[in-house]
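Chemist: Predicted model, plus sequence, below.
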Amino acid sequence: MNEARIIEGCRRKGLVLGLGLGLSLSLAAGCSDEGSGGESTSGPGIDLSAGSTRGSDGQGDDLDVLDGSESSEGLDATFRCNNVDFVFVVDNSPSMLDEQQFLVQGVPGFISAMQNAIPNLESFRVGVIDTDSYPGLGTLEAPLDGCDPEAVDDCEACDYTLGAFLTKPQSAIDPEITCDFSTGQSYMDGTSETFANEFGCAAVVGAVGNPIEQQAGALVAAVSSDLLEPGACNEGFVRDDALLVFLVISDEEDNHASPPEPGGSLGEPKEWYEAIVAAKGGHDANVVGLGLLGGSPKFDDCADLSQGVDGAEQSSRLVDFVERFPTHFVGSVCSDGYGGFFQEALDRVATGCANFIP
């Protein structure tokens, strides 16, 4: 790494930390871009050189990237969003327990830091989904205790709906126990005093889900009109005046060619991207895409998943999907803790808020 890059890396982190963040994260040491455990081919940071960027198909919204000369004083004047809707897509396949714990440890501090970094935020909604349409204990052929296999309708319908927000521990391991969100809704309030406990309840989704994940399909379903309409599982979650942020955390690829049925998500990365953008009125500037994935090419710290639960698959389709959004960041799901990732993610969310189209 040359001297100019080192200086730029220090300047970037100095600006981020200069926003007065109360991070309770284990932030990555050092000022360089190396060691962050992530990649971002086009995701703008809050202090990158002035200019514009577009979606990877060249047809996205024109984005203004904040000028590097901006100081932390008055930086909030550039922010155009007052609300954030954040969807966490958490892989609940058998190899994901450690990653779920890292997520639970890092997210509350990340949310707190975001509120400090973007002081005009008024509302912060958080929803958690897993990557299949089954409850935590298995498939429709082996439903939850207390549910009649011949009458699945006796179970709460949202327990069996792909993309429905999770309101019970370990993806409904016990239908009688709930996470008791303070909102009274299927999503959480990131500003609530009980948020850390609520997120810890919902985000540890367990590791007995379908091993053929539908990461993108679950996200597309979560923000679809079918699940957002009155009376539906995620009623009213996505707001026109809110920045939509999603984070997909998975150690496997979303591959619709993989057996057994139903396989992975229907469609291709471009179609997934278009569905998310449609949910935001056609503005990809109003979406921030984040991923903790195996990478494409695979991150150096990810062993082959077949060698144990600490590895990951190369995730070319998921990386393609996330990187279609003008503001994005992809980090390694194999990292030993996600503090460095969340520092980068905070930068991207601030940029997304600065580029928000009301």
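Modeler: Sure, I can see it. What you see is a predicted model; the values in this text were computed from it and never measured.
Chemist: contacts and neighbour counts: CA atoms only from here.
Modeler: Noted.
Chemist: now the helices for the stretch 251-358 of the chain?
Modeler: Taking DSSP state H, counting those that start in this stretch, the helices of the stretch 251-358 of the chain run over residues 269-279, 316-323, 339-354.
Chemist: this is the other structure I want to compare:
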Amino acid sequence: MLAPQVGCGDTASMTGFSSGPSVTTVTPSSTSSGSTGSSSTGSGSESGPGSTSSGSTTSTSPEDTTGPKLDMPVPDGGSGPPIGCAGKIDFLVAVSANSTMQNQQELLITSFPDFIDTIKAQLPEFDVHIMSAASHPLWAFKNCADCDDPMCDPDAGLPFCGVQPEFCDKGKTGASVTFPVGTGASNRRCDLFGGNRFIVGDEPNMKETFGCIAQVGISGGGSVAEGMVRAIGNEWVDGPNKCNKGFLRDDALLVVVLIQDTYDESSEGTVESWIEALREAKHGDDDAFAVLALTTDVDEPNCEGVCIPWDCTALNPNRLRQLINGVEHGFIGSICMPFAPFFEKTVAHIVELCENFVIPQ
């Protein structure tokens, strides 16, 4: 596979990413007003979150480009399972720590809290969980002077500068991130309300706290799909260490957000196995989860992407695009465009999924 290693960013910082075709990069504007973004579903053409399909059959084929559908189960005379998630949504965010991801992490941190507020305004009983899942196994300080934690002693020496890491902090892809470290990371223990390893709706400092867990830095690389799969798997949800205990709720809609500016070639498994992991986590209900991906668009059909390689016609599809095409409710946007318009396009779809969510019995 010819796979571009940069989707959008500073080409001067491509150390260790020399394989694949050269890419002409576009720096996204931090201002989203008036922009339509490049959100797409399936085939790459722009489609709003209210798009519907008359069919209800789910396809796992990477070539399925029908986009999200809204075929919802209808309660049987009131005797069936409860309908509606009662405002409960679990947001799982997996962010790449590739060396080219600094600007993209800043865009995520500034746009995602507004996305959450917009959904909250439409769901009176909004009850949110937000977790950042590690997309790589690295956890180590390179310079004690970079530590921003008040308990960190720069004179204590490496590796942890006097800060005691928890089991779930160290080298655990998919585990909840509460102490991001590395170049450009928060480099401190994030103070999450209630002592959880994820944000809850009562969090008094939502934007600041999300900024802390989402600023994962640019020195660890990224396997965001693998981070997603492991985050909802038995290893961290029900295993002996339970790094993600309490995050995933049976009576909540699951919304996955994947941020990676390159092809995801290093995640273990296949696209089909990733989709199956999502289905298993949500008891086989394709309407119980949605996947949003912001990634390189160099593989857009007909070379219509903004992150333009020298010869996009020679490129195979990004596996993240295949993932979006293979789920019932998937959205993909260009990481080389402002993030806010992309998130805005998904709000109505997510709210409708929540309102029609069938609680498993």
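Modeler: Great, that's in hand. Source: prediction; values computed, not measured.
Chemist: ok, back up a step: now the helices of the stretch 251-358 of the first structure as a markdown table including distance to residue 186 of the first structure and mean neighbour count?
Modeler: Putting the helices of the stretch 251-358 of the first structure into a markdown table (distance: least, C-alpha to C-alpha, whole Å; neighbours: other C-alpha atoms under 10 Å) gives the following:
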| stretch | distance to residue 186 of the first structure | mean neighbour count |
| --- | --- | --- |
| helix 269-279 | 19 | 18 |
| helix 316-323 | 25 | 22 |
| helix 339-354 | 23 | 26 |
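Chemist: Next, the mean deviation of stretch 339-352 of the second structure compared to the first structure.
Modeler: When the first structure is superposed, stretch 339-352 of the second structure averages 1.5 Å from its matched positions, counting by mean C-alpha distance after the TM-score superposition for the first structure.
Chemist: now the helices of the stretch 251-358 of the first structure as TSV including distance to residue 90 of the first structure?
Modeler: TSV is the format used below for those (distance: least, C-alpha to C-alpha, whole Å):
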stretch	distance to residue 90 of the first structure
helix 269-279	17
helix 316-323	13
helix 339-354	16
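Chemist: out of those helices, nearest to residue 106 of the first structure?
Modeler: Residue 106 of the first structure lies closest, by C-alpha to C-alpha, to one member of the helices of the stretch 251-358 of the first structure: helix 339-354, at 6.4 Å.
Chemist: elements contacting that closest one?
Modeler: Helix 339-354 of the first structure makes packing contacts with helix 97-117, strand 242-249, strand 287-293, strand 327-332 when contacts are defined by 3 or more C-alpha pairs under 8 Å, 6 or more residues apart in numbering; DSSP states H and E.
Chemist: redo that, cut-off 10 Å
Modeler: helix 3-17, strand 38-39, strand 63-65, strand 83-90, helix 97-117, strand 242-249, strand 287-293, strand 327-332 (3 or more C-alpha pairs under 10 Å, 6 or more residues apart in numbering; DSSP states H and E).
Chemist: Spatially central, which residue of the first structure would that be?
Modeler: Nearest residue to the geometric centre of the first structure (C-alpha atoms, centre = their mean): residue 247, 1.1 Å.
Chemist: tell me the contacts of the alignment partner in the second structure of it?
Modeler: Residue 247 of the first structure maps onto residue 257 in the second structure, with residues paired by TM-score structural alignment. With contacts defined as C-alpha atoms under 10 Å, 6 or more residues apart in numbering, the neighbours of residue 257 of the second structure are 91-95, 132, 224-225, 228, 290-294, 331-332, 343.
Chemist: who touches residue 293 of the first structure in this structure?
Modeler: Contacts were defined as C-alpha under 10 Å, 6+ apart; by that measure residue 293 of the first structure touches 38, 247-253, 299, 302, 312-316, 318-319, 330-335.
Chemist: Residue 162 of the first structure versus the counterpart of residue 322 of the second structure in the first structure, what's the distance?
Modeler: When the structures are aligned by TM-score structural alignment, the residue of the first structure matched to residue 322 of the second structure is residue 320. With distances taken as C-alpha to C-alpha, to the nearest Å, residue 320 of the first structure is found 22 Å from residue 162 of the first structure.
Chemist: thinking again about what came up before, which stretch among the helices and strands packed on helix 339-354 of the first structure comes nearest residue 52 of the first structure?
Modeler: If you check each of those against residue 52 of the first structure by C-alpha to C-alpha, strand 63-65 wins as the nearest, at 4.8 Å.
Chemist: To what extent does that closest one diverge from the second structure after superposition?
Modeler: Following superposition, strand 63-65 of the first structure is found to deviate from the second structure by 4.4 Å on average (mean C-alpha distance after the TM-score superposition for the first structure).
Chemist: Off-centre distance for that strand?
Modeler: Centroid separation between strand 63-65 of the first structure and its chain, computed with C-alpha atoms, centre = their mean, to the nearest Å, is 22 Å.
Chemist: do stretch 234-247 of the first structure as well
Modeler: Using C-alpha atoms, centre = their mean, the offset of stretch 234-247 of the first structure from its chain centre is 12 Å.
Chemist: coming back round to it: save the helices and strands packed on helix 339-354 of the first structure as CSV, and put in distance to residue 232 of the first structure too.
Modeler: Rendered in CSV, the data for those read as follows (distance: least, C-alpha to C-alpha, whole Å):
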stretch, distance to residue 232 of the first structure
helix 3-17, 39
strand 38-39, 36
strand 63-65, 34
strand 83-90, 17
helix 97-117, 26
strand 242-249, 19
strand 287-293, 23
strand 327-332, 29
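Chemist: Ok, which of these comes nearest residue 182 of the first structure?
Modeler: The nearest among those, by C-alpha to C-alpha, is helix 97-117 at 15.5 Å.
Chemist: now the closest one against strand 287-293, angle please.
Modeler: Between helix 97-117 of the first structure and strand 287-293, the angle comes out at 150 degrees (axes from the mean of the first three to the mean of the last three C-alpha atoms, to 10 degrees).
Chemist: In the second structure, which residues correspond to helix 97-117 of the first structure?
Modeler: Residues 102-122 of the second structure are the counterpart of helix 97-117 of the first structure, counting by TM-score structural alignment.
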